[in-house]
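In: Quick one: sequence and predicted model below, then my questions.
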Amino acid sequence: MTLRARLDAMPRDMRDTLFVLAVVAWVIAPHASHLPWWTLGLALCLLAWRGLLAWRARPLPGRWVMGALLLLAVGATWLTHRSLVGRDPGVTLIVLLLALKTLELRARRDALVVFFLAFFTLLSHFFYSQSLAIAAAQLIALVGLLTAVVNAHLPVGRPPLADSLRIAARLTLWGTPVMLVLFLLFPRMAPLWGMPGDELAGRSGLSPEMTVGEVARLALDDSVALRVRFDSPQGEPPPRSTLYFRGPVLSEFDGRQWRESWEGSLPAQLQVRGPAVPYEITLEPSRRRWLLTLDAAATAPELSGQRARMTPQLQWLAQRPITDVLRYRAQSHVDFQHGPLQRVPQLAVYTALPEGSDPRTLALATQMRADVGARPAALVEAALARLRTGGYRYTLEPGVVAANTADDFWFGSKQGFCEHIASAFVVLMRALDIPARIVTGFQGGERNPVDGYWTVRNSDAHAWAEVWLAGQGWVRVDPTTAVAPGRTSELQRLAAPRGAFGQAMDSVIAPGLVQQLRAAWEAVNNGWNQWVLNYTQSRQADLLRQLGLSSLGTPQWQTLAQWLAGLAALAALAVGAWLWRERHVPEGGWQRLRRQACTRLQQAGLELPTNAPPRTMADLARARWGGEAADIAAWLLRLEHQRYAPASSDHPAAQQLSRLRRDFKSLRWPRPAPTQAP
């Protein structure tokens, strides 16, 4: 027996239960990426158990078993989160309660509780992500749940699930205009939840700390960090070698780890030269307050609903952590100068080194002073020349570094990625009594040919150095460029080794096609971010002004409330008119066709009562016109058959009515007999 035949022969209770379980599993599945592993495992085991009971027509577990499972779920949640209150424990509990409730699925009342829990679980996905992929998955889950709800309200017979699916799809379409109106006009609010923590150890990306040498192999994270749209006529950025997006500045070093430090902070004293570069950034959530800007921005980025401030290290910070996609405009100058021009005591913080660390690097500094002299600019150039000619290598697999990280780089492994190179360079500069610090951020990016945005990925995360020179202030020095010039000038990136699956896919799909598909998908995601996730209060206010719905002196929320109330009143009137028509004109599609046929026959001269059934009309038409009325009689009998014959899954009622309505228009009706003059 085929699967289709077995499904057709399956009892309705079994079929409906298995369908509900499949929809619930689809609702729960996206939570696998952020909930404890045991939560998903236990939930799927409970759903599988309920499906087995339905398949074998076994009784459901009793109260004691359900009580024990509930205590297990609550206890495991408490042991994992040490709380039952909050986003993560709350979502964990709702997922487990949804799975547990399916074990009590006996009547329609139980099914409705399952549906309500599933709708709430559906909403909880957006506590973690509002991406386009999640939205598409939840739309499928929504249609599935509506199908199950419609099916539960058809208690008689064995209606096909396809009919319930069509009704659910229509409900979704009918609700779309309401959703769009509420999305556009409902007052924008700040999010009430945060994003999950990010684990960046061992992966490329930004962090408030930088530990050198503990990661033996760096995995490139190709996820998008930010998107940039430059406002030049061609959308082109400044020279690629100047594309430095500034992030945290690290100045405190304990021999292995670099941290941010506000001790001895000096005023920024930023001075810019030349024209500004205007651009717009769409920043992905980071749970940090960092506002990435092109180095250096003299004016605050334009944010919606909050202000930004600049630290003495030229880093811009938002008022609160960025937990959602954030779009802001900024202007930067690639030609700038900052910091004091003369040496001041506060600069001593940037020459400090841990006592007893990196003795060979200290000896190298002494030798360089003897060879080159004490002029700082010459010492900086000598260090860069050593990186260019000393056999140093830029790699993603530097191996685990010894305790003295700078000594290991300069005299041992001679290899590393940007953090190793920048750290060793800054340690050498401090050993030379040249104030120096590490700046982290992003460097480079790539232009998406589909939408024209420049995409900066987490794999573009970079670390470079700033050294202080008398008369110049802080000067950017990128020692990685000395080792790998293509890293900044041509935006060449190291590629992570491809696994067996990736190599096999290369033989099936051309790499160029993969790049084109990724560019198209990222352009679609960017559009989702720009027009949906980033529909802020300011954009809503702009829309109201463009539509002429906002007047000066009237608060925005009052305007929105007035228009929403007006639209709600119009919708209520429309629903009321429809209900009145349904009550006072109780004729559906079938009755309408019967009345139209009756009217046509009466106009042709056939005496008929207004409530004549189709079979009576067919008999009288054949008696009056004979063979000329054969098509009309056959159509009338089909109309009666559609009304009273058992429903067929192959020809649903709506489809039959549509065909009857179409055939009605093609019938040739008898003409009225001419009236004779008296």
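Out: Now that the structure is in, tell me what you want to look at.

In: contacts and neighbour counts: CA atoms only from here.
Out: Will do.

In: wait, isn't residue 95 in contact with residue 42?
Out: No - with contacts counted by Cα atoms under 8 Å, residue 95 stays clear of residue 42, the gap being 9.8 Å.

In: So those two - more neighbours on which side?
Out: Legend: neighbour count by other Cα atoms under 10 Å for residue 95 and residue 42, higher for residue 95 (27 against 16).

In: SS state for the closest residue to residue 449 other than its chain neighbours?
Out: Distances taken as Cα to Cα, 6 or more residues apart in numbering place residue 519 nearest to residue 449, at 7.2 Å, with adjacent residues excluded. The three-state assignment at residue 519 reads helix, by DSSP: H, G, I helix; E, B strand; the rest coil.

In: Residue 281 too?
Out: Under three-state DSSP, residue 281 comes out as strand.

In: Return the residues in contact with it.
Out: Taking Cα atoms under 8 Å, 6 or more residues apart in numbering, we find residue 281 in contact with 226, 227, 228, 229, 327, 328, 329, 330.

In: Quick check: residue 464 is in a strand.
Out: Yes - with three-state DSSP as the criterion, residue 464 is part of a strand.

In: I'd say it and residue 440 touch.
Out: Yes - counting by Cα under 8 Å, residue 440 is a contact partner of residue 464 at 6.5 Å.

In: hmm, who's touching the helix or strand containing residue 601?
Out: Here residue 601, judged by DSSP states H and E, is contained in helix 589-603. Applying Cα under 8 Å, 6+ apart, the external contacts of helix 589-603 come out as 608, 610, 612-614, 617, 621, 639, 643, 657, 661, 669-670, 672.

In: Between all of the residues you listed, which two are separated the most?
Out: For the contacts of helix 589-603, the farthest-apart pair by Cα to Cα is 643 and 672; their separation is 28.9 Å.

In: take the one below as the second:
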Amino acid sequence: MSLPRDTRDTLFLLAVIAWVVFMQIGHIPWWCSALTAVVLVWRGALTLRGQPLPGWRWRVGLLAMTLVATWLTHRTLLGRDAGVTLIVVLLALKTLELRARRDAFVVFFLGFFTLLTHFFYSQSLLTAAGILIALLGLLTALVNAHMPVGRPPLAQAARIAAGMAALGAPIMLVAFMLFPRLSPLWGVPSDGMEGRSGLSGKMRVGQIAELVLDDRLAFRVRFDSTAPPQRDLYFRGPVLTDFDGVEWKPLRSAFPPHMELQADLVVTGEPIRYEVTMEPHPQPWVFLLEAADKPPELPGMRAFMTPELQWFTRRPMMEMVRYRAEAYTQFRHGPLEPPLALQDQTALPAGFNPRTLELAQQLRREHGAGPASTPALIRATMERLRTGGYTYTLDPGVYGQHTADEFWFDRREGFCEHIASSFVILMRALDIPARIVTGYQGGELNEIDDYWTVRQRDAHAWAEVWLRGQGWVRVDPTSAVAPGRTGSLERLRAPQGAFASAIGAIDPGTAQRMREVWEAINNGWNQWVLDYTQGKQLDLLKNIGFESPSWIDLAYVLIGVVVLVSLVGAGWTLWERQQHDPWLRLLARSRQRLQGLGLDDSAHLTPRELARWARERLGDTEFAHTLGAWLLRLEAQRYAPHSPDTLATLQAEFRQMTWPKKDTR
């Protein structure tokens, strides 16, 4: 079925807008996606049926409803999230008054602006590919709107749009490389990172187990030399000390600052040097391999270490960041003798886990009490975990008020935070100072690019106990229940849907290989495009001859390039103005050929008159009929409203004609 041009062009534009909005579905409210879909389908139906567009009352009513819904959702009409919601709906509503070319241009530029908003949320390679498709679609619609009357094919407009994009690519590349970066790429004020999962500053039993459902990246690590054994890949995060019976939180000590515990970190051995590319997360934490005695090299930021060896910055890590760091797997930290502040590490709330307290009394009777018995009590607890029928599971069910009692005596199964929490509670019941450390453990080595990939599902909780003469010592009770979790990196997998199961059933090895290749490509994009900082720009200037470049030199170079390109463009424009339009050039070439056949003055003759002359002059020959028909089609291509011929087709036929060598009179 052949649609009228207006109908075809409108449906094509609606399809492009639908693609632009589809990529934003994960970042806009559900009602915004639904309203936009309804408006676009409604507009498409009106176009196909040839019905009039709705009046202004409909548009005003929908706009008012959008403003109210946006306010109720975001509690503001300003900011990133509210602004993106409004711009998406305005783009859809504008199609309801798409009557003239001027309205179409407004839609085009609203579409271009909406494309930019995608980078507020993601700068991944997949996002860039989707935006490139949408950009070519909008350019095609824009070019098509400028094409002459008739029904030029969309393929022709797409070819022109692709050529425009190809011509603009060098300019885009120069601007990307030379435009001074006074902040990170695409850096914008953020409204927060609602909906992004990750480690929290507090822990409720069962919380970390939920992260195993999240397969997104936390960070990537590349070691300068051989990576440590997998059992030593502990990336330290929040340390949790205060326990109210339900939730673990960071320490809020009642002791004065001069009496609080200090880090007292002492490292030995050779440092492990590595580089981390960390995904954005809504906390100021910097995840470092245990243990680091020096701050990481963060671009434009400073990191600080707490007495619990946790590293953090002054602001949330809302953008992807790459940093270098050093770690020592051989270390000790904390006081060697028991200060008063250690009392915070043995506190337990009253009225919780009575059976665990009884278990502590039993262990004391069996192994003794006091500092000398502490190692034996820890070994006995770990042996109980290994041999007591305890299992490591993602879905142990909902724990009640006495979480440690349920783990030790009833359920005997849990995820890492169930095990760590129950272990620390038992240690404190034994008067052994203990606390919970959260972070990430392990990861997967991508053999394509030699990066370790650490995901949210690698989130982990372990324990630290204090021993006289040794300080804080890491004890991972999960390793006693499931040695594969920290040794060979055995991971619990979330239940998969039908689609994921079907893919996994094809060939796990092939699927894993494909995933590694994709992640290596995406990581290369992150390293060389998203992490193209001002430092790399200045290094580029050094390579082309600047001794000590600054951002001012970058500006000068960019201005010079812009001036040069402008001069080249101006020269091209002057040259182009001296040329005729392609149709007139083709007509002039045909006149020149006819002059070689005896036509004296053809400057004033139309294609139809030239065709008549050719038939009269050349007689009843096949060439005369072919040339005459071609000249009539050339005229129709210019002036007929629905010519089936394109200028490119006529140019190709002209080149293929076999012209007589001499006058055939």
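Out: Structure's in. What do you need? All values derive from a computational prediction rather than experimental measurement.

In: TM-score them against each other, please.
Out: TM-score of the superposed chains, computed with TM-score structural alignment, normalised by the length of the second structure, equals 0.90; 648 aligned residues with a Cα RMSD of 3.0 Å.

In: Where do the strands of the stretch 301-450 of the second structure begin and end?
Out: 304-305, 311-312, 321-327, 330-332, 391-392, 413-414, 434-441, 444-446 (DSSP state E, counting those that start in this stretch).

In: And residue 520 of the second structure? What does it align with in the first structure?
Out: Residue correspondence to the first structure (TM-score structural alignment): residue 520 of the second structure is matched to residue 523.

In: Quick check: nearest residue in space to that match, chain neighbours excluded?
Out: residue 451 (5.8 Å).

In: Give me the aligned partner of that neighbour over in the second structure.
Out: In the second structure, residue 451 of the first structure lands on residue 449 (TM-score structural alignment).

In: where do the strands sit along the stretch 151-300 of the second structure?
Out: 203-204, 217-223, 234-240, 242-243, 247-249, 266-268, 272-278, 285-286, 288-289.

In: Redo those strands as JSON lines? Include distance to residue 574 of the second structure.
Out: Formatted as JSON lines, the strands of the stretch 151-300 of the second structure follow (distance: least, Cα to Cα, whole Å):
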{"stretch": "strand 203-204", "distance to residue 574 of the second structure": "69"}
{"stretch": "strand 217-223", "distance to residue 574 of the second structure": "52"}
{"stretch": "strand 234-240", "distance to residue 574 of the second structure": "62"}
{"stretch": "strand 242-243", "distance to residue 574 of the second structure": "76"}
{"stretch": "strand 247-249", "distance to residue 574 of the second structure": "71"}
{"stretch": "strand 266-268", "distance to residue 574 of the second structure": "71"}
{"stretch": "strand 272-278", "distance to residue 574 of the second structure": "49"}
{"stretch": "strand 285-286", "distance to residue 574 of the second structure": "57"}
{"stretch": "strand 288-289", "distance to residue 574 of the second structure": "60"}
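
In: among these, which is nearest residue 309 of the second structure?
Out: strand 234-240 (7.9 Å).

In: which residues in the stretch 451-600 of the first structure form helices?
Out: Secondary structure of the stretch 451-600 of the first structure (DSSP state H, counting those that start in this stretch): helices at 479-483, 486-489, 500-508, 511-528, 537-547, 556-584, 589-603.

In: Please identify the most buried of the ones you listed.
Out: Greatest average neighbour count among the helices of the stretch 451-600 of the first structure goes to helix 479-483 (a mean of 24), per mean count of other Cα atoms under 10 Å.

In: Just give me the mean distance for it relative to the second structure.
Out: The superposed helix 479-483 of the first structure is, by mean Cα distance after the TM-score superposition for the first structure, a mean 0.4 Å from where its aligned residues fall in the second structure.

In: neighbours of the counterpart of residue 413 of the first structure in the second structure, just the number please.
Out: In the second structure, the residue paired with residue 413 of the first structure according to TM-score structural alignment is residue 411. Using other Cα under 10 Å, the number of residues around residue 411 of the second structure comes to 17.

In: so stretch 213-223 of the second structure aligns onto which residues of the first structure?
Out: Aligned by TM-score structural alignment, stretch 213-223 of the second structure falls on residues 220-230 of the first structure.

In: same deal with stretch 472-488 of the second structure?
Out: The aligned range for stretch 472-488 of the second structure is 474-490, by TM-score structural alignment.

In: measure that stretch end to end?
Out: 25 Å (Cα to Cα, to the nearest Å).

In: who touches that stretch?
Out: Here stretch 474-490 of the first structure has contacts from 240-241, 337-340, 384-385, 387-388, 392-394, 417-418, 421-422, 425, 443-444, 463-469, 492-493, using Cα under 8 Å, 6+ apart.

In: How about stretch 432-449 of the second structure, which residues are buried there?
Out: For stretch 432-449 of the second structure, burial by neighbour count (16 or more other Cα atoms under 10 Å) applies to 432-446.
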